[in-house]
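A.B. asks: Output the structure for:
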Amino acid sequence: MRWLVLSLALLMPALAQTFEVASGEARYRVKEELLQVGITDAVGTTKAVQGRVTLQGGRVSGEFVVDLRELRSDQAHRDNYLRQNTLQTDRFPTATFRPKEVKGLPNPLPQSGKASIQVVGDLTLRDVTQEVAWEGEAEFRGQEVRVFLKTEFPFERFRLVQPRVPVVLGVENRIRLEVDLLLRRR
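C.D. replies: Modelled structure (predicted):
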């Protein structure tokens, strides 16, 4: 009987654990230089984030989807320009991330505490898919995990064209993406 209990205890970390997005926010940040304002961060956010992830041993699978049509900044003109030109949300309404690997995640997952993590996977923007590494932190709270991750890349990595409009003197060739997710165990 003792060997059965020991065998089950050893198998527990290998059992699959699935988490769904309970709430979340995705953001972009791009430095821009505006006429009569100077250098500032353009920030757009959306809470239209869905997804789930399954962890089993050292493997990860799942998908996260962000509705790009819901991105909002402090400027409606910027938002319209991004939707129509840069992101072309009429043809490509979502961004999708499919994780392939999570580094730094404790196994088994703790009931509390924090861990620095790196998540590697495939990000699809418009019709381009590239492998991207996200850096951040996971905070464990019983059946929930709050995850904050960020990554950055140049516009051309996803064949995006830097915005060029008269009131914008320049846009840095660096897009920073951030996600803040509350994942709940299913």
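
A.B. asks: When you work out contacts or count neighbours from here on, use the C-alpha atoms and nothing else.
C.D. replies: Will do.

A.B. asks: in stretch 141-148, what counts as buried?
C.D. replies: By neighbour count with 16 or more other Cα atoms under 10 Å, stretch 141-148 contains the buried residues 144-148.

A.B. asks: State the next helix or strand along the chain beyond whichever strand in the chain runs longest.
C.D. replies: Across the chain, the strand with the greatest residue count (assigned by DSSP state E) is strand 17-34. Where DSSP states H and E defines the elements, the next helix or strand beyond strand 17-34 is strand 38-46.

A.B. asks: Need the nearest residue in space to L149, chain neighbours excluded.
C.D. replies: For L149, ignoring the flanking residues on the chain, the nearest one in space by Cα to Cα, 6 or more residues apart in numbering is G136 at 4.3 Å.

A.B. asks: what about that neighbour, helix or strand, and which?
C.D. replies: Going by DSSP H and E, G136 is in strand 128-141.

A.B. asks: helices or strands up against that strand?
C.D. replies: Here strand 128-141 touches strand 112-125, strand 144-153, going by 3 or more Cα pairs under 8 Å, 6 or more residues apart in numbering; DSSP states H and E.

A.B. asks: Return the set of buried residues in the lengthiest helix in the chain.
C.D. replies: Longest helix in the chain, counting residues (DSSP state H): helix 2-11. Residues of helix 2-11 include none that count as buried (16+ other Cα under 10 Å).

A.B. asks: for that helix, the distance to its chain's centre please.
C.D. replies: In terms of Cα atoms, centre = their mean, to the nearest Å, the centre of helix 2-11 is set 37 Å apart from its chain centre.

A.B. asks: cool, stretch 121-139 as well?
C.D. replies: Relative to the chain's own centre, stretch 121-139 is displaced by 6 Å; criterion: Cα atoms, centre = their mean.

A.B. asks: In that stretch, which residues are buried?
C.D. replies: Going by neighbour count (16+ other Cα under 10 Å), the buried part of stretch 121-139 is 121-126, 129, 132-139.

A.B. asks: now the other sequence, so there's something to compare against:
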Amino acid sequence: MRTGLIAGSIAAIVAALVSLPLRSPLDNAFNTATVALASLIIGIAAGLVWDKLAASQRRLPYYAGVLVMGLIAVVVIAAVGDIWLERFLSFTAPLAVIAFSVSGVVAANLGRVPLTASRWPAPALLIVAAVIGIGLVGQGDADSGDLSLPEEAVTRSAVESLQYLVGEGSEITFTVGEQLSRLPLPSDAVVRTEALSGGLNFDGQPSEVTVDLLSLSSDQSFRDRYMRDRMFRDFPVAVFTVNDLADLPPEFFSGEIFTRQVTGFLSVNGIEVPLTFDLEVRNDGDVLNVLGRTEFTWDQLQIRTPNIQNIVSVEDKVSVQLLLVAKPK
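C.D. replies: Sure thing, here's the model as predicted:
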């Protein structure tokens, strides 16, 4: 058993670290903690198999055969799972190869040597594996909904305009906490789109930004289909309107970043709700950059929280980040 614990702990450490740059199919189910746990189980199993075959004259080939069959079984399961969950195979296969290879080699070599020395290596390695596996959860490739203002232009163009068209470079992200049923680890689902249009007017006329909800995308196609086919099928656009942006500080004309709050009305699902954005604004002359942040709840929009019974539960609060890149008319 001690041989398997050592082998599994080493495999868990290696596999957890290797998993960081890989694209997880689902962060709250496939992360460093679950990778480390699976690798530890494989290592323990490898140690038990090696001990079980102690009396066999063909111990090594039988042992290798069992590990290869185990690896093949995991890869086949991952390939089938890839039909429903993107990146299941590309994430699982290389980690399975590492876990089975490291566990197999370490368990076989340790199994040939009597472990009469100090007993500290097994618990020490197990603690290290647990610290790495649990401590690095949420690190790596997890998608982020954070946006920021583009880099400031080297030289500011002397363009004086009070009317701007929203265009290329604009983006909006929606971030909501979600949790898979029976799993203790929550994660953030991030959906985003660059399909924004509209105009910003600082001359007293209303300003309007339109978001194409059917173009929203995330890191999972099943989530995208749910949004496209069920959530927003009957109301494909959202429109945010502000009646007056004319109250401009001196920083607007000097090109310095300034902050302000703007309250307008969000029209979606056939209703209008008031919404306040915290803004950071920088006017580069020929380009106006606006970064906004706000929150809303599904109840505000009269949209049923998109939970999938017994599979996924979603938090009620949605965080929004909006980057508008607009050019003078």
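
A.B. asks: give me the stretch of the second structure that stretch 136-151 of the first structure matches.
C.D. replies: Mapped onto the second structure using TM-score structural alignment, stretch 136-151 of the first structure covers residues 279-294.

A.B. asks: Between the two ends of the matching stretch, how far is it?
C.D. replies: The straight-line separation of the ends of stretch 279-294 of the second structure (Cα to Cα, to the nearest Å) is 9 Å.

A.B. asks: who touches the residue nearest to L149 of the first structure in this structure?
C.D. replies: 116-118, 147-150 (Cα atoms under 8 Å, 6 or more residues apart in numbering).

A.B. asks: quick check, nearest of these to V53 of the first structure?
C.D. replies: Nearest to V53 of the first structure among the contacts of G136 of the first structure is V147, at 12.1 Å by Cα to Cα.

A.B. asks: what residues are up against the nearest residue to that closest one once chain neighbours are set aside?
C.D. replies: Of all residues not flanking V147 of the first structure in the chain, A138 sits nearest, at 4.5 Å (Cα to Cα, 6+ apart). Shown in contact with A138 of the first structure (Cα under 8 Å, 6+ apart): 114-117, 145-148.

A.B. asks: Repeat the analysis, applying 6 Å as the threshold.
C.D. replies: 114-115, 146-147 (Cα atoms under 6 Å, 6 or more residues apart in numbering).

A.B. asks: Run a quick neighbour tally on L183 of the second structure.
C.D. replies: Neighbour count of L183 of the second structure, defined by other Cα atoms under 10 Å: 11.

A.B. asks: Check the one 4 residues further on too.
C.D. replies: Counted with other Cα under 10 Å, the burial measure for S187 of the second structure works out to 19 neighbours.

A.B. asks: Map it across to the first structure for me.
C.D. replies: In the first structure, S187 of the second structure lands on T40 (TM-score structural alignment).

A.B. asks: same check, this time on V239 of the second structure
C.D. replies: Per TM-score structural alignment, V239 of the second structure is aligned with T96.

A.B. asks: sec struct for its match, please.
C.D. replies: Using DSSP: H, G, I helix; E, B strand; the rest coil, the three-state assignment for T96 of the first structure comes out as strand.

A.B. asks: now the one 3 residues further on
C.D. replies: Three-state assignment for P99 of the first structure (three-state DSSP): strand.

A.B. asks: Correct me if wrong: it contacts G121.
C.D. replies: Yes. Judged on Cα atoms under 6 Å, P99 of the first structure makes contact with G121 at a distance of 4.0 Å.

A.B. asks: what about the helices in the stretch 51-200 of the second structure?
C.D. replies: Under the criterion DSSP state H, counting those that start in this stretch, helices of the stretch 51-200 of the second structure are mapped to 59-81, 88-111, 121-135.

A.B. asks: most tightly surrounded among these?
C.D. replies: helix 88-111 (a mean of 21; mean count of other Cα atoms under 10 Å).

A.B. asks: The first structure: matching residues for that one?
C.D. replies: Using TM-score structural alignment, helix 88-111 of the second structure lines up with nothing in the first structure.

A.B. asks: before we move on, back to that, closest one of the contacts of G136 of the first structure to F19 of the first structure?
C.D. replies: V147 (11.5 Å).

A.B. asks: quick one, what contacts the closest one?
C.D. replies: Going by Cα under 6 Å, 6+ apart, V147 of the first structure touches 137-138, 180-181.
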